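**Q** Quick one: sequence plus predicted model below, questions after.
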Amino acid sequence: MPIDIEQPHSFTHGQHIMPDWQVHLTDRIMQFYIDRGLSVDPVVLKTPPAPQEGHRYLLYMHVPFCHTLCTYCTFHRFLFKEYKAREYFKNLRTEMQMAKDLGYDFQSVYVGGGTTTILEDELIRTLELARKLFPGIKEVSCETDPKEIASPSFKNLKGLVNRMSIGVQSFDDSILRLTERDKFGTGAEIYDRIAACQDLFPTCNVDMMFGFRGQSLDMIARDMELIRQLNPRQVTTYPLMVTSQTRRSVKGIIAAKGQELSQQYDTILNTLGKHYRQLTSWTFGRTNDEGIDEYVIDHDEYLGIGSGAFSFLGNALYVNTFSLSRYAQRIQSGLMGTERRRIFTKHQILQYRLMLSVFAGRLSRKYFREVHGVNLDTSLFKEITGLRLIGAIRQDPQDPDRLIVTKRGKFLGLVMLKAFYSGMDNVRAQLRAPLKACDM
């Protein structure tokens, strides 16, 4: 049914959760560590390393094709050509078999893009093979856009996908025009499509974004109210991420000026937060068990297949080739896609897991003691002290192993992960820069 597009009059405006200078300082600190540690070097490998006994892994698949390219999107993607996409899916399935032959097993799968559902028949074949090769799979999470869900064949994914994430960004038509996402329909049309399809999957996630130029607090509150009316099982509320790859196209055009994230975030908490449980800094769910959101949170290690896919295995980050032609050549020669690697120190890995723990709102001494074999308070003394001083964490009086992440801490987690993902996007930009027409 049509949605009411009138501007609301009585929403509570957000407050500043964190002073602007602390947001600026966090960005500067994150940028320092990202510049120093987040880069990847060429490596000659036939495959990534074999799995370690007792370790739990997630399988990430990347589908790098879209019908049109959004100006602000920083993910690895190419304009869709059917013959290239069909060859790619075939190679993706071959690489998945290689992972099986290497000894990997998975209980969770995340399919990202691009537009993962751009060839639903190929995606279905790929997911069916995944479930055959890895019968222990318990959940498959997949991304799509608001246009794809209107396809009559979209319902064929029922039973194969446990969590379908739909990239809405906003129901406001002015924001959709600003971001060139009006190509997917009006806010009212998108709302109706989600209402019609969300029961196809155990979990329907709606991706929303804030931080756009001209996006007022009332606009954000109205979007959150429409989400409440839709009542999906899960909602993510991402901040717009401006990186070196997108800065020219979005700075001063679609990105909000100044440090407005704090008020906008508080507006989300004051609206959506009243009706949903907060699962992470930017994820909300009807219950505490809504399936995968940010797979890096719940999986210390993951194997990525497909062009441009990332893997985190042991103490290293591995990156597959960003060239479609080289990816095809490697797979058809019996090699997996990995072409770059970065090995991290123990301290860098601990800092990474601390950031993710704050973002997830689950900071546990027991986790660091049992998984990483360290005392959290001494191994990350400076980091823990800093978090205490700014009021991001406090001791749980009922559990000596648990540190409570405060409201300010959750916002800090959002700011840190935003900076980290922007750094990852900059890595993508650097690896895409040398690509020629023959690589696409």
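**A** Perfect, I can see it now.
**Q** make it CA atoms for all contacts and neighbour counts henceforth
**A** Fine.
**Q** Skipping adjacent residues, who's closest to E139 in space?
**A** In this structure, E139 finds its nearest non-sequential neighbour in S108, 5.1 Å apart by Cα to Cα, 6 or more residues apart in numbering.
**Q** The one you found: neighbouring residues, count only.
**A** 22 (other Cα atoms under 10 Å).
**Q** following the helix or strand hosting M96, which helix or strand shows up next?
**A** Per DSSP states H and E: M96 is located in helix 82-101. Per DSSP H and E, the first helix or strand lying C-terminal to helix 82-101 is strand 108-113.
**Q** ok, then the element right after that following strand?
**A** Per DSSP H and E, the first helix or strand lying C-terminal to strand 108-113 is helix 120-133.
**Q** what does the following helix or strand past that next one rub up against?
**A** Counting by DSSP H and E, the next helix or strand C-terminal to helix 120-133 is strand 139-144. Residues outside strand 139-144 that contact it (Cα atoms under 8 Å, 6 or more residues apart in numbering) are 107-113, 115-117, 160-167, 291-292.
**Q** Surely M219 is in a helix?
**A** Yes. Counting by DSSP: H, G, I helix; E, B strand; the rest coil, M219 falls inside a helix.
**Q** What is the burial count for the closest residue to it other than its chain neighbours?
**A** Using Cα to Cα, 6+ apart and skipping the chain neighbours, the partner closest in space to M219 is D172 (7.1 Å). Counted with other Cα under 10 Å, residues neighbouring D172 total 18.
**Q** before we go on, here's another structure to hold up against the first:
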Amino acid sequence: MHLYLHIPFCKQACHYCDFHFSTSLSQKSALVDALCAELILQKDYLPSNQLETVYFGGGTPSLLSESELAQISETIHAYFTISPSAEITLEANPDDLTVEKLTMLRRYVNRLSIGIQTFDEATLRWMNRAHTATEAEVCVNRAHEAGFDNMSVDLIYGIPNRDDSMWQADLQKTLALGVPHISAYALTIEPDTAFGRWQQKGKLPPADEALAASQFETLTNALTTAGYEHYEISNFAKPGLYARHNTAYWQRRSYLGIGPSAHSYNGHSRQYNIANNARYIADIKHGKLPATVEELTVADQVNEYLLTGLRTQWGCSLNELNVLYSADFAQKQTNDLLSMYKTGWLVREGDRLRLTESGKLFADRVAATLFVDQ
């Protein structure tokens, strides 16, 4: 089973981010207490209490002090069993990763996911990132020296008014750092962000889909040539070093989400925690789970599997679709499947439906075409 913990605090707000977080750290200690209390309240949510992965996400989990990280870790160990081979990941910003911080983190986690985004100083400032280009490079080398052999870095492409040379430079620098896992995302402009407000006022051009598609192709070619497997649309890994936690999401495994705005999934329903720190803390103090439960219909489960499974190199199993749908999926969706085969975006290989290289640019459209009705 799999555990996600949302740490909803950041030093400052990146201009593109619409995740739930606060830049005020005044409630951090109370929030950690509430996380631990929710872990106890939710200890029986999963079919098994043995954890194969634990993921500290956010926000910025690298803002946690050692005492706070120890408190959470001790609570997890008290109420769950952690597999000896468990992947324990913590998201981190480069400016937090001092030698001392990395030494401390090694006592609690065995994998880092570092939010670099770009090595270009001007673009980091434009995005309102808290770190510098130098810190981005130095922190990866420090993490290697601290013993973090398993780590990932995040990059962003498709940035307006930034030419291909900057993107190529980001890729070259990332490859030179020798990280085993790279997550790369096209910049999306969400309404409730600084970029979204800039765009509404005409201060930021719309996303350039042609630029993003071109840079996605550059990304794919550079990383696969360098020996990375393109195992999910936005994720590349050296052989065998996939992000096990995220892969569990894409493969419909059960997981428990702890913290404000966190989601949980148990195979037949989803649970959504309230995205409000103060109300989350207050409800947990009163022994109440601040969550909304959504029972999933057959169509929900089929469509979610198509949406996530098609993003991966493994694609979707027709046998699994048949079990979920209680019918022959391929027969029911014959016309839509033929349409997707004809476009060259989808192929069938034995039991599997997989996106082609060109289809990866249209993953959501392919999945939506194959969706079944309620």
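**A** Alright, I've got the coordinates. Worth saying up front: this structure is predicted, and the values here are computed from it rather than measured.
**Q** Need the TM-score between these chains.
**A** After superposition, the two chains reach a TM-score (TM-score structural alignment, normalised by the length of the second structure) of 0.86; 354 aligned residues with a Cα RMSD of 2.5 Å.
**Q** before we move on, back to that, so the residue nearest to E139 of the first structure touches L58, yeah?
**A** Yes. S108 of the first structure lies in contact with L58 (Cα atoms under 8 Å); the separation is 5.1 Å.
**Q** Three-state assignment for the alignment partner in the first structure of E294 of the second structure, please.
**A** Mapped onto the first structure by TM-score structural alignment, E294 of the second structure lines up with R342. The three-state assignment at R342 of the first structure reads strand, by three-state DSSP.
**Q** R342 of the first structure against R36, yeah?
**A** No. Between R342 of the first structure and R36 there is no contact under Cα under 8 Å: 11.8 Å.
**Q** Of those two, which one has the most company?
**A** Taking other Cα under 10 Å, R342 of the first structure and R36 do not tie; R342 has more neighbours (17 against 9).
**Q** Next, work out how far apart the more buried one and I194 of the first structure are.
**A** 40 Å (Cα to Cα, to the nearest Å).
**Q** Next: Y367 of the first structure.
**A** Distance from Y367 of the first structure to I194 of the first structure, counting by Cα to Cα: 38 Å.
**Q** ok, now Y238 of the first structure?
**A** Taking Cα to Cα as the measure, Y238 of the first structure falls 19 Å from I194 of the first structure.
**Q** Mind jotting down where the strands sit in the stretch 201-350 of the first structure?
**A** Assigned by DSSP state E, counting those that start in this stretch, the strands in the stretch 201-350 of the first structure fall at 203-210, 234-239, 277-278, 283-285, 301-305, 310-313, 316-320, 338-343.
**Q** Can you lay out those as a markdown table showing distance to E128 of the first structure?
**A** A markdown table is the format used below for the strands of the stretch 201-350 of the first structure (distance: least, Cα to Cα, whole Å):
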| stretch | distance to E128 of the first structure |
| --- | --- |
| strand 203-210 | 19 |
| strand 234-239 | 25 |
| strand 277-278 | 33 |
| strand 283-285 | 28 |
| strand 301-305 | 16 |
| strand 310-313 | 22 |
| strand 316-320 | 23 |
| strand 338-343 | 24 |
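**Q** between the ones you listed, which one is nearest to D121 of the first structure?
**A** Proximity to D121 of the first structure (Cα to Cα) singles out strand 301-305 among these, at 18.9 Å.
**Q** so that closest one aligns onto which residues of the second structure?
**A** Against the second structure, strand 301-305 of the first structure falls on residues 254-258 (TM-score structural alignment).
**Q** what does that stretch contact?
**A** 1-6, 35, 38-39, 45-47, 248-249, 263-267, 273.
**Q** if you set the cut-off to 6 Å instead, what comes out?
**A** 1-5, 263-266 (Cα atoms under 6 Å, 6 or more residues apart in numbering).
**Q** and the residues you listed, which are buried?
**A** With neighbours counted by 16 or more other Cα atoms under 10 Å, these contain buried members at 1-5, 263-266.
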